[in-house]
Structures are given as structure tokens and as C-alpha cells.
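Participant: coordinates only, sequence not included:
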């Protein structure tokens, strides 16, 4: 008979790795003047900071990250190429706000339009792409919202391709952070456009509006935004030593505040937290006893690489235990869930990760089972 019980803590982990496997880390407190904010460690999905992160807000030009996701989606599907051209309608040409300065009726290469949107934040370029891909900006916005829902952006609704003010055009910091991660993961071959600092079109050179690209702090994307209602916002991505942080802030009072506050929060995230590898995919975490199996034990593994993001001040507080029913009766199929890793620490939500059978174990034949049962009786069933 099997009995459910917690195994002893994995002591070596408790001494080396820390506690931040919860979805939200209780880090050393930090405040921000941003109206809304979120800071996420992309390698583990751990939220390091959030302030009104699920509050609906105007996204202004940060919406163009979704516009670019749609464009890159079409390119990956083979329905669009960088060398294709698209016409500039009068509607696109007349767009106000930030512009690429497209010419009326011109045929513009898709790659130039991409640069115009990402680097120059061109409203005109965004509309050209929307009309070229979907026939109208309205239809394109509907497709943006549909695709966003498929990506898990459940707090977003798009009414245009630019972020132009509209009461029904909104998102949240949490959704924009998720979108940024999707774009980086899904289209790494196109992400380099976000780090380009300038682009010249129609004889007009414009610099990238992302102020952190010029601060030598590992930032390589993504998009600024501003309207009178939304204030100044920024979705930023920074990588150092293989660790990537995603920051979204909005509602800041000025361009200077946007630059300084964003830099401060990113520096804090890199300074106060670290990310560590805990277990590699397929690496044995422990062994479970097997009942009536061709093998007496079966290795326990995790399905994916397991990493933790930790606050540096909490590194001795983590308790990691293996919980399972054992002995596990044979037969056992490789990949079957046999137990779980449980991680706990003061101030952090408990985290559980499934433990799987690292290999299959056949059941003993009738003779072997009789022998095992006899041995069990002789040993007192212990």
C-alpha cells in the first residue's frame, strides 16, 4: 500500500537557490511615480514590480507593438515579404502626430514601413501597413484584437493601428508586457529593428524615440507612447548576461521623467534580483521507490528547464521538498506524473512543479511478483 508523504527537503537547493518562484516576488519595496507599471523577468515569468498593472489605460503608440506583431506574423506565414511594396492612401498621408513623412500614392517597401513604425513611430506608416494587410484600418484593428486574445491579452482592445486616442482602444501594463515577450520569442529574426537608433526616409532623418537605447544599459527595445490623456509611457526590454527584463510604465509627467524613471526601475530589477538555473529538463531530481517493478527505483525529472528569480536578500529562506506517493506501483510509463516539487519561503506564494517519471518501468512477471511479495512478508512489510 502506498502512503502519500513529503520527502525530506532538498537541502543543497535551500542553501544555494532562493525563493522567487511565485508569480509575483515580494521584493525589497520600491515605489514609482508612474501611474501604471510592471517589471517582469522574462526568463522565469516572475513579476518583480507591479503598480496598477491590470488597470485599463490608453496605450498610445505602444499599441504599435501589436501592429508589428501582426506584420511579422504575416511574414512568417509567407504571406508578406520585406521587399513587397504598399501604396500610401490619402488617409494614411494625412495622419497627424508622429510621422514617417510618406508621400501620397507612393509605393513603399514593407521593410521601410517597418522601420518607419518602430524607429520613427510613424502613424502614417502604421496606417499604410494596416490598409495593405487588411484592406482598411478598421478591419486590421479587429484582427489585432482577435490575435491579441489568442496570445492571452485578455485586457486589451484595439480600434486602430496607431494608438490614436479612442475610448474603446485600451490595454494594460500586464498585457503589454506579455505582448513584448511574445514578439521577442516568436519573431527574434525581426527584433533587431527595435534597437536601431535612427532611420532616414524621404530625406528626413529621425532618431528612435526610446531614450534608453542611448544609455548603454542593455536596452534593445521596444516602444514609447504619449498622449495628453495617457501621459508618457514606455515598453522597454533589456538584457544582461543572458537575463532579460521587460518593463512597461505609463502615466509619467514628461519625457525626462519617462527616461529617468524607466532607467531607475530597470537598474533596480537587475541589481536586486538574480535568476538561477534550478534543474535542467530531463535531469534527475530524485528517485522514487517502485513496487513490483523490473527496477527498484525510477528517476524523477521536470518537463522543462526550471529557473528561479530571486531577491538577493532572501537566498537562505527557500524550502524545497519532493512530495509523492511511494512506492509507485509498476508498470510506470515514461512522462507520467508521479509527484511534485514544492517550494516555499516567507513572503512568497507556494510554488508547485510536477515531477515526471524519467523512464518507463515494466511490471515484474508472476514469478517475480511472488518473490517480491514473499520478501515483503519476510521483512515485516517495512
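Facilitator: That came through fine. Bear in mind the structure is a predicted one, so any value in this text is a computation, not a measurement. Numbering: from 1, shown residues only.
Participant: contacts, neighbours, all on C-alpha from now
Facilitator: Noted.
Participant: what is the neighbour count of the closest residue to residue 54 other than its chain neighbours?
Facilitator: Among residues not flanking residue 54 along the chain, residue 172 sits closest, at 5.3 Å (C-alpha to C-alpha, 6 or more residues apart in numbering). As a burial measure, residue 172 scores 27 neighbours (other C-alpha atoms under 10 Å).
Participant: ok, structure two:
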């Protein structure tokens, strides 16, 4: 998808919002009317760190989640991994029911098996309904039983208006949610499973010799985007939950009811642009580094501090003097040092061997493998990273990675 200017994105967002403002009443949009197409729109933007609401339009109106449902399926799968009930290598048997789910799907055969890791990748990228049903049956005994688990978890997370009826998001009149609830789920996935969130950044994965790309085009089209999930059924329109990080601030944006995938993507990018403008430093000052991190400094204070930060002018060498190798200016040196301090995280693994193998696949394009044992709620995991990259190299590495991958800025 081609990049759009910020002004173009916001104009598209305003036009879409203006259009639905004539169609969407202030009253709660009942799901029984969602099929008509005039009550499908809803949007919500939130600062993931502070919880501040930056934009809301029908944020508590009931909507059909479509494949955003798979975010909860993955939440419960991540919980099962953390508790040791399954591993990424656990093989799941595909039932006749799971194999019969309509596309999008992997075309799994009844009686075949798929690993938990491949099933999760299929949910994130291809949004495979057969893999979702198989995973739900394995974790819940049946898809209906798993849906009840999903709804109970939604209530526990504060998603008070959400009810799940299946693991995939396939049409069901009683499966409903809200933009606010999906934003809550997005934030909890990011906060509760930092070692697993990289799944949502995967550009694609290999499945039986075929490369399957991610449906989420914002990963490549929007600077700072690193997840989360797309969705579509006729009754919902094109949905998207998205997360992006800029200057250390993470925003979550949720939209329901896009007329097309491209229109949905442009609208969400415009909403994120507007959100980042709202959380930018106040006018009349700047952000400066301190021992405690970044802090806002007023204009007068910045003017007093700035001279001390400017490099001294270098003397001009005499014409007859031997020309020494030119040293980069201090700001250039700092930029050069920072350029090689980016990293990519390719996952967290129970065993050192798979962690190293995953990092080595990405490091084949450049960078150094870094393995670190980290403590999580369930015990210890091996965190696999590739370090020594520039920002562009890190993002390119994740786009090319065929598995979970997340670009990590210096100091994060």
C-alpha cells in the first residue's frame, strides 16, 4: 500500500467520520442492524501507557469483531504456553469440525496435526479459521467450550460488553464487542505478554514450502507500526486493531466498519497521526535527555542549556600541514553510534537451541546474535535478539523475517 501524507490521511479520516455522522445515531447501535452497512463504523484511539483516550466515536456501541476475535484466541494460547500446558511444538489434532471452517484457512485435513506455533502464526498472518478452531478445541475441549473461556477472560480483563461464540470470528449474531473493549484487549496483549507480542509483528511465515504474508499492511506502510490484527465479515466491514510506537509513546487504534481494506488502513493511519500529534511535547519547548530519561524543557531553559551542547568549531588546518583524517562532528558521531544500536527481537524460547536458531536465521543478513535468559511470570525464557543494526536495517530484517520479529530502539 503506498504511503499517504499526514494531511491526506486526516482528510480521509474526517471525510469518513463526517459521512457516518449523518448515518450513525447517538443511541447504541444494536448488532441486529449491523448488516445494513449504516451502523458499522466505530473508532477508538488510546495511549497504551497512560490509558488516556485520544479519540472515540461510538466506542461503546456493539459491533461484530470478525477476526479480531483471534486476538483473544491468542491471548488464551499465550496463557497456556506460560503455564506449561502446551509448548510451541505441541501437535494439535485437526477435527472434522475445524477442517470444515470456511476461508480464510490453511486447508487443514481432518485427522492431520499442526503445531501450536504454526497455528498461532497462521492466526496472526493468514487469519486461518481452521487453525483457530483447532487451537480452540485443543485448549477448551470443544470450540463452544473455548468460546465460554474466551468470554470469561474478556470479563476478567474488563471487556464488559464482549461475548465470544467461536475462536475465529466467523459470523455469529451473538458474538459482539466494542472498539473500547478491543483496545483493552490490545493493551493487555502488549502488557501481559511482552515476550510473545512479537508474533503480531511477523511479516509472514513458511507453511509447507509456501510463504504466507501478513494481512496487516500497516506493518510496512506506517512508521512505528508493530501489530496487531485485521478482520472482515460482511456484517462488520473491514476492521483493524493497530499499535504503533513513536518517541517512546505507544498508541492503540481500533476501527470497525471500513468500506474497503485500503480505506480502513488510511483511516487508521490518520487516526494514529492525530493521536501522536496530541501526545507530542507542548508548544514552546523541547524534549531533552537527562539521567532520568527524556524530559520537557521550556524555551528559555532550552536556550540556556543549548550553548553547552553545541560542538566547538574545529580550527581550519594550514594549507601546508599534512591533512589528517577528518573526524565527524559530535552530532554525526552520536548519530553513527545510535545507528548501530538498534536490534530485532525474534522471540522468547524455553530452550537455548531454538532461540539461537531463530536469531541466526535473521542474523544471516547482518548483525550479531544475542541470547539472554529473562525472567517471566511462568519461569525463565531465552530471549533471542540480533543487535548492531541501524533503524532501517532492523525494520528491513523484520519485514524479511519469516516468523515473529519486533524492531527494538536503542535503550528499550
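Facilitator: Nice, thanks for sending it over. Being a predicted model, the structure only gives us computed values, none of them experimental.
Participant: fetch the TM-score of the aligned pair.
Facilitator: Remark: TM-score between the superposed chains equals 0.63 [TM-score structural alignment, normalised by the length of the first structure]; 251 aligned residues with a C-alpha RMSD of 2.1 Å.
Participant: quick one: stretch 128-148 of the second structure aligns where in the first structure?
Facilitator: Taken onto the first structure by TM-score structural alignment, stretch 128-148 of the second structure occupies residues 122-142 there.
Participant: follow-up on the earlier one: map the residue nearest to residue 54 of the first structure across to the second structure for me.
Facilitator: Per TM-score structural alignment, residue 172 of the first structure is aligned with residue 178.
Participant: repeat for residue 263 of the first structure
Facilitator: Looks like residue 263 of the first structure aligns to residue 269 there (TM-score structural alignment).
Participant: immediately after the strand or helix carrying its match, which helix or strand?
Facilitator: Assessed by DSSP states H and E, residue 269 of the second structure sits inside helix 261-278. Reading on from helix 261-278 of the second structure to the C-terminus, the next helix or strand found by DSSP H and E is strand 285-290.
Participant: other residues contacting that next one?
Facilitator: 281, 294-299, 302 (C-alpha atoms under 8 Å, 6 or more residues apart in numbering).
Participant: out of these, which end up buried?
Facilitator: 296-297, 302 (16 or more other C-alpha atoms under 10 Å).
Participant: out of those residues, which sit inside helices?
Facilitator: In this view, those that belong to helices under DSSP state H are residue 302.
Participant: hang on, the earlier thing: the match of residue 263 of the first structure - how many residues pack around it?
Facilitator: When counting by other C-alpha under 10 Å, one arrives at 28 neighbours for residue 269 of the second structure.
Participant: what's the answer for residue 247 of the second structure, then?
Facilitator: For residue 247 of the second structure, using other C-alpha under 10 Å, the count is 10.
Participant: check residue 369 of the first structure too.
Facilitator: Using other C-alpha under 10 Å as the criterion, the residues surrounding residue 369 of the first structure number 16.
Participant: can you find the partner of residue 329 of the first structure in the second structure?
Facilitator: Aligned partner of residue 329 of the first structure by TM-score structural alignment: none.
Participant: how close does residue 393 of the second structure get to residue 399 of the second structure?
Facilitator: Distance, residue 393 of the second structure to residue 399 of the second structure, using C-alpha to C-alpha, to the nearest Å: 10 Å.
Participant: break down the stretch 101-250 of the second structure into its strands, ranges please.
Facilitator: Assigned by DSSP state E, counting those that start in this stretch, the stretch 101-250 of the second structure shows strands spanning 113-115, 204-207, 210-213, 225-233, 237-246, 249-258.
Participant: farthest-separated two in the contacts of strand 285-290 of the second structure?
Facilitator: Spanning the widest gap among the contacts of strand 285-290 of the second structure are 294 and 299, at 15.5 Å by C-alpha to C-alpha.
Participant: in stretch 243-263 of the second structure, which residues are buried?
Facilitator: In stretch 243-263 of the second structure, residues buried by neighbour count (16+ other C-alpha under 10 Å) are 243-245, 250-259, 261, 263.
Participant: one more: stretch 341-350 of the first structure?
Facilitator: Quick answer for stretch 341-350 of the first structure (16+ other C-alpha under 10 Å): 341-345, 348-350.
Participant: ok, so of these, who is nearest residue 211 of the first structure?
Facilitator: residue 348 (34.1 Å).
Participant: so what's the residue count around the equivalent of residue 85 of the second structure over in the first structure?
Facilitator: Aligned counterpart of residue 85 of the second structure in the first structure: residue 79 (TM-score structural alignment). Neighbour count for residue 79 of the first structure, taken as other C-alpha under 10 Å: 11.
Participant: contacting residues around the aligned partner of residue 161 of the first structure in the second structure?
Facilitator: Matched to the second structure by TM-score structural alignment, residue 161 of the first structure sits across from residue 167. Contacts for residue 167 of the second structure were tallied using C-alpha under 8 Å, 6+ apart; they are 69-70, 73, 132-133, 136, 143, 146-147.
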